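Asker: just the structure for this:
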Amino acid sequence: MMDDYRQRKERFVSNLNGTTLFETGSVMITICSTYFLCQTLKSFISWPNIEKLSWMNYVIENVTLVIPMICVCTFLSSFSTWFHVILWLISILIYFLTKPTSSVSLVSSTSYSRNISWSNTDCNMYMYTCRMDLGVGLFAISHGMVSSEARNKQINVKELFLENIILFILGFIRLIVVKYFSYVEHVSEYGIHWNFFLTLCFMKLIGHCLLKITKNLISLIVVVMIFHEFILLKYFHVDNYLMSSNNVRKNFIDANREGIFSLGGYVCLYLIGVFIGRIIIHDESKQKFKQMGLQLFLGMVFLCVINWNSSRKLCNLSYVSSTAGLACMSLACFSITQ
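Answerer: Model (predicted):
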């Protein structure tokens, strides 16, 4: 019974085409427009001690942040571009109707989870991506942005071990649960035993070791990307190996080839996250939000230009650059609205 259900679910999510970078970006920028709308609406209401009214914060944040994102990812997905334009116009209108009485920060208010997950497995591997592909890449970047390396904080071997052993245990638990309940999974994503928790674990470990070798982040990112893209994928033809339809998996590495050989790209995303994190920490401490926004915007323009044959499965140069570009776009919008 469970095997039949699993097979039907796998057929349902197989052979799907992804979407374009433009459409994915239009969904991403909606997050920025909802953030701006939330800020301006709080200033417009101008209730005394609004930050202390948790129920009012809850209502405003759900109406302006959660509900619009649900709409744009469901029945309004075909009109995402126009939807976020309307949100921006409403926000700008409210902004000019009232003079903000104080700087309202969402960081100090009640925090709610606003992550959108989109299960769109086994997409066409080239030219198109799906929101789940973007989600894992952005998670790797955000992991680097909040890491101790981004804050230039030195951690010892014990702290590094504790950080990574938790991710390893989560990966092992997920493996057991998925196999026990016969949960739907595609081996073409990470392999038979591998999963995203294990990728995060080894990504952080490798990234930390590389940063011990040199402090020059830009050079390190370039070297890692050259090794992964041009030596591993192209010179040794690992891309053909990963994209082959051969389902025979002889050993552990062969069984988990997708997860293992995509680590180089994820390490590059992690290092990019560390680099962006240092920019934000440096500029935010000096209240240079416009300068930070300009830097991130220029980074977005440069990175999004490198967009051909994007593949999350390979975690190639195009996927890394487009994901980092969309991350820079969102952060630039956030810094400008700040």
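Asker: from now on I want contacts and neighbour counts done on CA atoms only, so please keep to that.
Answerer: Noted.
Asker: ok, the closest residue to Val224 other than its chain neighbours - contacts?
Answerer: Once flanking residues are discounted, Val224 sits nearest to Cys268: 6.3 Å by CA to CA, 6 or more residues apart in numbering. By CA atoms under 8 Å, 6 or more residues apart in numbering, the contact list for Cys268 reads 221, 224-225, 320.
Asker: tabulate those (TSV), appending neighbour count and secondary structure.
Answerer: Formatted as TSV, those follow (neighbours: other CA atoms under 10 Å; DSSP: H, G, I helix; E, B strand; the rest coil):
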residue	neighbour count	secondary structure
Ile221	20	helix
Val224	17	helix
Met225	22	helix
Val320	28	helix
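Asker: where's Asn307 relative to Ser33, distance?
Answerer: 25 Å (CA to CA, to the nearest Å).
Asker: kindly report the same for Ser103.
Answerer: Distance, Ser103 to Ser33, using CA to CA: 17 Å.
Asker: who has more neighbours out of those two?
Answerer: Legend: neighbour count by other CA atoms under 10 Å for Ser103 and Ser33, higher for Ser33 (27 against 11).
Asker: give me the element the more buried one is part of.
Answerer: helix 21-45 (DSSP states H and E).
Asker: show me what the next helix or strand after that helix is packed up against.
Answerer: The first helix or strand that comes after helix 21-45 along the chain, using DSSP H and E, is helix 54-61. Packing partners of helix 54-61 (3 or more CA pairs under 8 Å, 6 or more residues apart in numbering; DSSP states H and E): helix 21-45.
Asker: need the residues that contact the helix it packs on.
Answerer: 50, 60-61, 64-65, 68-69, 72-73, 80-81, 83-84, 87-88, 90-91, 94-95, 97-106, 128-131, 322, 326, 329-330, 333-334, 337.
Asker: and the buried ones among these, selectable in PyMOL?
Answerer: A single PyMOL command selects the buried members of the contacts of helix 21-45 (16 or more other CA atoms under 10 Å):
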select buried, resi 50+60+61+64+65+68+69+72+73+80+81+83+84+87+88+90+91+94+95+100+104+128+129+130+131+322+326+329+330+333+334+337
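Asker: another sequence for comparison is provided below:
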Amino acid sequence: MDPSYKARKEAFVSDLAGGSILEINAVTLVAPAAALLWSALQSRLSFFTPYSSAALVTDFLLNVLAILFATTVYSSAPWTLNVLLIAPALLLFLNSRPPRSQQKAKPPPKPTQSDRNAADMPESLPIHPFLTTYRAAMMIITCVAILAVDFQAFPRRFAKVENWGTSLMDLGVGSFVFSGGVVSARSVLKGRSNGARKTPVGQRLIASTRHSVPLLILGLVRLYSVKGLDYAEHVTEYGVHWNFFFTLGLLPPFVELFDSLAAIVPSYEALSLAVAVLYQVALESTELKSYILVSPRGPSLLSKNREGVFSFLGYFAIFLAGRATGIRIIPRGTTAQRSPQQARRGVLVTLGVQALAWSAIFILNSTYALGHGANIPVSRRLANMPYVVWVSAFNNAQLFLFCLLETVFFPSVHRTSGKDGEADRVAFATSRILKAFNRGGLAIFLVANLLTGAVNLSVPTLDVSTAQAMAILIAYAAALTGVALGLDRANIKLAI
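Answerer: A predicted model of the protein is given here:
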């Protein structure tokens, strides 16, 4: 890469201050708004069943391109895009009725003893369309941002901040980790099922390490490709050698080592807060903060990679917070005394309370809060406590919105507690594209990184027009969607 252009590229993503949380919320609301319109079309018109060419194009426009447009051409007017998505959905919802089969869903049969026993077994953990939608939307916005950030069409306030502040990409990094924590709860729930013997820590560590190996290999590949191709890099993001793949790869085995504390402190929320608080105390009461932010880079590996090493503690707290949420929302929750409707209301209340609680903690951390707050600025580079609780509050709120949409538009998904017909109900309530992005997350993320590198090595991204940038980004989004659908059609699952 030309040295002068490389310097311009690095300057383009350096010394940024981010933007407001309200604007970030408006932009990210596009994903639930698109899901709202998709749900209205599907529940009222069965528009995506069968999955025709028109359905595929509409699915792509709503669940992929809407997110791309929100971060580029509509970045200065996200509420306009939200209204364009929400208004037709509300009109369709208020002026039409669902098919008769959805209107008169059969009440669930009274559970027998065998049903109650089955509900406690690991295989009774249901598939939640809203969780699929949430994880896929997060994957799409992440993949879009890692290439879009290299173009002028992507506002600088959405790119990662240097030291202090909030941005869309900062939130995306933490949400990626939180999402991984949510789905990791399945293994914990299976271990807690009646009659299940707790797997020894050694076996769990081996299993988690096996899951981490592909991510660590990808981290090494990225490291050597960046250095070998003289690719532009932002060293203060994670350090000289560290990258996000290493953070993702080290989280599962580290969590398994830490998991024995769950027997002493059964609340993963409490464990998450404990890690975040202790890390924040270390930042404020020692020289650790200045060491990470301003100290010269010494010859040691720790000094060269101090951002990645110490921010790992914050990401670990985020992962634990995600696991806490997953443990509460993944189980079916029905018993002889608790109907499916009551169980679903419990999930919505849980997500709402979690979102409000994390938000309250965030306000106390990041503002003066009527003279009682700590007023600590958010730092993704440090992954400090305000960053941890911000990410946790946002993701619980997003999950609440997606769960609410599923509850309103596809009540048959949660009203029936048995396995019979579950696959059909879930398929009807889930976007084909979002399902594919969720199942093939690891492969898609790898392809996104490869395509991002290829585009940056072949196109002067800083100098192209907005129209050219959008053409490239739309083609890139279409290519990722094609890869996702191809993997899904081949029944290949490579989720993160």
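Asker: thinking again about what came up before, between the helix holding Ser33 of structure 1 and helix 54-61, how many degrees?
Answerer: Orientation check (axes from the mean of the first three to the mean of the last three CA atoms, to 10 degrees): helix 21-45 of structure 1 against helix 54-61 gives 140 degrees.
Asker: which positions within helix 21-45 of structure 1 qualify as buried?
Answerer: 21, 23-44.
Asker: tell me the secondary structure at Ile192 of structure 1.
Answerer: Three-state assignment for Ile192 of structure 1 (DSSP: H, G, I helix; E, B strand; the rest coil): coil.
Asker: contacting residues for the aligned residue in structure 2 for it?
Answerer: Using TM-score structural alignment, the equivalent of Ile192 of structure 1 in structure 2 is Val240. By CA under 8 Å, 6+ apart, Val240 of structure 2 lies in contact with 304-305.
Asker: give me that answer again for 10 Å
Answerer: Taking CA atoms under 10 Å, 6 or more residues apart in numbering as the criterion, Val240 of structure 2 is in contact with 223, 227, 233-234, 297, 301-308.
Asker: okay, it and Ala17 of structure 2: tell me how far apart.
Answerer: The gap separating Val240 of structure 2 from Ala17 of structure 2 is 22 Å, by CA to CA.
Asker: please apply the same query to Glu233 of structure 2.
Answerer: Per CA to CA, Glu233 of structure 2 is found 18 Å from Ala17 of structure 2.
Asker: confirm that Ser311 of structure 1 sits in a strand.
Answerer: No - according to three-state DSSP, Ser311 of structure 1 belongs to no strand; its state is coil.
Asker: for it, grab the count of nearby residues.
Answerer: 20.
Asker: what does Ser184 of structure 2 give?
Answerer: Based on other CA under 10 Å, the number of other residues close to Ser184 of structure 2 is 21.
Asker: let me know the helix or strand that it is in.
Answerer: helix 168-192.
Asker: may I see the buried residues of that helix?
Answerer: Using 16+ other CA under 10 Å as the test for burial, helix 168-192 of structure 2 gives 168-186, 188-191.
Asker: structure 2: which residue goes with Ile70 of structure 1?
Answerer: Superposed on structure 2 with TM-score structural alignment, Ile70 of structure 1 falls opposite Leu68.
Asker: residue contacts, the residue nearest to that match when sequence neighbours are not counted?
Answerer: Closest residue in space to Leu68 of structure 2, ignoring its immediate chain neighbours: Val144 at 6.3 Å, by CA to CA, 6+ apart. The neighbours of Val144 of structure 2, taking CA under 10 Å, 6+ apart as the test, are 64-65, 67-69, 71, 138, 448, 452, 473-474, 476-477, 480.
Asker: and with 8 Å instead?
Answerer: Counting by CA under 8 Å, 6+ apart, Val144 of structure 2 has contacts 68, 473, 477.
Asker: contacting residues for the first one?
Answerer: Looking back up the chat, that one is Leu68 of structure 2. Residues near Leu68 of structure 2 by CA under 8 Å, 6+ apart: 141, 144, 473-474.
Asker: ok, average deviation of the helix or strand hosting it from structure 1?
Answerer: Using DSSP H and E, the element containing Leu68 of structure 2 is helix 66-70. When structure 1 is overlaid, helix 66-70 of structure 2 sits 1.8 Å from its aligned residues on average, using mean CA distance after the TM-score superposition for structure 1.
Asker: and the angle from the following helix or strand past that helix to helix 30-45?
Answerer: Sequence-wise, the next helix or strand downstream of helix 66-70 of structure 2 (DSSP H and E) is helix 78-94. Helix 78-94 of structure 2 runs at 20 degrees relative to helix 30-45, counting by the same axes, to 10 degrees.
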